[in-house]
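Asker: Got a sequence here, can you model it:
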Amino acid sequence: MKRSNLFEFEDFQWFPNIWRKPMTRLLLVVHRMFKTEPVITNLINDVLNQTGQKKIIDLCSGSGGPMELVYNNLKEEHAELEMVMTDLYPNQEAAKAINDKKNGISFRTTSVNALEVPSDLAGVRTMICSFHHMPPKVARGILENAKVSHQPIVVFELSDNSFPKLLAWTAFPINMILCLFITPLARPMTWYQLVFTYLIPLIPIFYAWDGAVSNLRTYTISDLDELLNGLEDETYTWKKEVIKQGNSKFLTLVGMPV
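Answerer: The predicted model follows:
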């Protein structure tokens, strides 16, 4: 496999929220910059239309990412749609903020393992910019669980890991500079985001590392072929695709029961 098994700072439970939250906000800015929302919306909408499902089960939700906006888009066509956000280590603060809105989205406050999704969580499973965090054995297990459970799954990644590995590391200095420019676009803005970006520039370092590494950890199309070996049969189909939008390339994988 081309995918590299490296770490990201946000993987670690000990990584302080005073840095984690600003990086999460920066990721939302990046989603807006790359216009991922309509791409994700269209992917899920196609699956909803083909399967007749009325619920989205978002796996590895973190703090929610762009999925609240995606859900609002989908509601225009699917009035009865519900979405449940889940995580192995639920962010209780994010869960409370989402649950308090009572807008059709709920965040399960107990742990949900994407390898063994509970049977009561039936619906279109989504993994948005989180699949690359999974090592191959876990990644295959997640896909296999969706197949065995006869549930559709949509995987979306911000890149397709098509750059040569050495060139991919040029993203580190670029990301550091980018962080300085996009920070004013982050909302809500906090004093600690400004301090640890411009006065004590730790966030740009963490952000630059995680951004460069997340690309190197992303599964390529050929990597997906390896993961899916033996998982495609007459009961379940897979569609893998690199979607090009401007200068961006998004890796996508959609699995559906027949």
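
Asker: can we go C-alpha only for contacts and neighbour counts from here?
Answerer: Noted.

Asker: Can you show me the strands along the chain?
Answerer: 55-58, 82-85, 105-107, 124-128, 153-157, 236-245, 248-257 (DSSP state E).

Asker: Adding mean neighbour count, write these out as a markdown table.
Answerer: Shown next, in a markdown table, are these (neighbours: other C-alpha atoms under 10 Å):
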| stretch | mean neighbour count |
| --- | --- |
| strand 55-58 | 23 |
| strand 82-85 | 22 |
| strand 105-107 | 22 |
| strand 124-128 | 23 |
| strand 153-157 | 24 |
| strand 236-245 | 15 |
| strand 248-257 | 20 |
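
Asker: Out of those strands, which gets nearest to residue 214?
Answerer: Among these, strand 153-157 comes nearest to residue 214, with 9.4 Å by C-alpha to C-alpha.

Asker: Any idea which of the strands of the chain gets closest to residue 5?
Answerer: Once the strands of the chain are compared by C-alpha to C-alpha, strand 153-157 is nearest, at 16.2 Å.

Asker: which helices and strands does the closest one pack with?
Answerer: Helices and strands touching strand 153-157, by 3 or more C-alpha pairs under 8 Å, 6 or more residues apart in numbering; DSSP states H and E, are helix 36-51, strand 124-128, strand 248-257.

Asker: quick one more, to check against the first:
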Amino acid sequence: MAPLIPRLHLFEIDDQPWFPSFLRSHVQDALTLAWNSNTPLQPESPARIAASILIRQLGNSLSSYTFIDFCAGGGGPIPAIQQAINSHLSSQNKLPVDFILTDLHPNVTAWEKIVNKNPHITYESQSVDATNAPKYLVERQDGKKVMRLFNLSFHHFDDTLARGILKDTVNTSHGFTIFELQDRSFASAVSVLMFGVGAIAMAPFFALKRRSLTIFIFSCIIPMIPFVLVFDGLVSCLRVRTPGEVETLLRGCGADTSSWEIQSGRRKFIWPCGYLNWIICKPIKGS
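Answerer: Purely as a prediction, here's the structure:
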């Protein structure tokens, strides 16, 4: 069913060049925490759900891919997805797959910590434009196919940029996956507000764990971080595209997409109204 609310490409604070980088890093950390959280209302993290979707949808072809996150931010769900997928492949006596973190504005500091703990994750330290991915990145010397990942990020692109990204994907890669934690519904807006309340409630504990006075000040005294999370989260609800809207952009991107098919779905990740929405698009097998 098409949402009643039309897609609105409003601005998000975290996207703005004037937003302080030290606050942006804390916002990215909070989003990473959201991807990986387990609570009584959230028995399975969105990251683990995303991994299970990739395992189920890609099936026996899973081990043939290298996964490249083109808007990795602070790393988000990639460590958890990598662990779940490679644990699954190991149980099937198959070789592990690799993940690569990239971004237009690389967060190398955060990625270094991830890579040091995860041998099957690497990163590209140079700026990567998803509309013109460098050949050395997508032309794999190991013969693996490239699956592009957009984790809580595809909604950031306006229609012109999105078509450019999809055109480059069709011409240089073997599929793409979009995961979004919002959609254009009232229930999704409620889940964003719940996240904001949780961010404020957990801020003292998170600040103590990180030994960060900045987190405490800008979450508890001047609640800038929770405000940005809620404001940008509500705007993200209005920005997220339906599978049909993504397919319209794909078919109109200027590349030959006749052999590409889209699959999509949604899974609840937090009671009562938080859903992970997913889209996986790749060429039809044998085409």
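
Asker: want to try TSV for the helices and strands packed on strand 153-157 of the first structure, with distance to residue 209 of the first structure as columns?
Answerer: Output for those, formatted as TSV (distance: least, C-alpha to C-alpha, whole Å):
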stretch	distance to residue 209 of the first structure
helix 36-51	22
strand 124-128	20
strand 248-257	20
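
Asker: Would you map the helices across the stretch 101-250 of the first structure?
Answerer: Along the stretch 101-250 of the first structure, the stretches classed as helices by DSSP state H, counting those that start in this stretch are 136-148, 165-168, 171-182, 191-194, 202-217, 221-228.

Asker: List the buried residues of the last one.
Answerer: The reference is to helix 221-228 of the first structure. 221, 224, 227 (16 or more other C-alpha atoms under 10 Å).

Asker: wait, what's in contact with residue 200 of the second structure?
Answerer: Residue 200 of the second structure makes contact with 219, 220, 223, 226, according to C-alpha atoms under 8 Å, 6 or more residues apart in numbering.

Asker: Can you tell me what the first one aligns to in the first structure?
Answerer: Yep, that's residue 219 of the second structure we're talking about. Under the alignment (TM-score structural alignment), residue 219 of the second structure pairs with residue 197 in the first structure.

Asker: check contacts around that match.
Answerer: Taking C-alpha under 8 Å, 6+ apart, one finds 179, 180, 183, 203, 204 in contact with residue 197 of the first structure.

Asker: Quickly name whichever of those is closest to residue 59 of the first structure.
Answerer: residue 203 (25.9 Å).

Asker: ok, back up a step: return a ChimeraX selection command for the buried portion of the contacts of residue 197 of the first structure.
Answerer: Of the contacts of residue 197 of the first structure, the buried ones go into a single ChimeraX selection, burial set by 16+ other C-alpha under 10 Å:
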select :179,183,203,204
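
Asker: re earlier: could you dump the contacts of residue 200 of the second structure into TSV and include distance to residue 192 of the second structure?
Answerer: As requested, the contacts of residue 200 of the second structure are arranged in TSV below (distance: C-alpha to C-alpha, whole Å):
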residue	distance to residue 192 of the second structure
219	16
220	18
223	16
226	11
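
Asker: hmm, back to that, for the helices and strands packed on strand 153-157 of the first structure, which one sits closest to residue 76 of the first structure?
Answerer: So among these, helix 36-51 is nearest, using C-alpha to C-alpha, at 10.7 Å.

Asker: In the closest one, which residues are buried?
Answerer: In helix 36-51 of the first structure, counting by 16+ other C-alpha under 10 Å, buried: 36, 37, 39, 40, 41, 43, 44, 45, 47, 48, 51.

Asker: Tell me the counterpart of the fourth one in the second structure.
Answerer: Okay, so that is residue 40 of the first structure. Checking TM-score structural alignment: residue 40 of the first structure goes with residue 50.

Asker: distance of the residue nearest the centre of the second structure from residue 181 of the second structure?
Answerer: The residue lying closest to the centre of the second structure (C-alpha atoms, centre = their mean) is residue 151, at 0.9 Å. Distance, residue 151 of the second structure to residue 181 of the second structure, using C-alpha to C-alpha, to the nearest Å: 9 Å.

Asker: ok, now residue 126 of the second structure?
Answerer: 28 Å.

Asker: any idea which element the closest residue to residue 213 of the second structure other than its chain neighbours lies in?
Answerer: The spatial neighbour of residue 213 of the second structure that comes closest, neighbours along the chain excluded (C-alpha to C-alpha, 6 or more residues apart in numbering), is residue 207 at 6.6 Å. Assigned by DSSP states H and E, residue 207 of the second structure belongs to helix 186-210.

Asker: and the residue mapped onto residue 95 of the first structure from the second structure, what does it touch?
Answerer: Mapped onto the second structure by TM-score structural alignment, residue 95 of the first structure lines up with residue 111. Applying C-alpha under 8 Å, 6+ apart to residue 111 of the second structure gives the contacts 74, 75, 101, 123.
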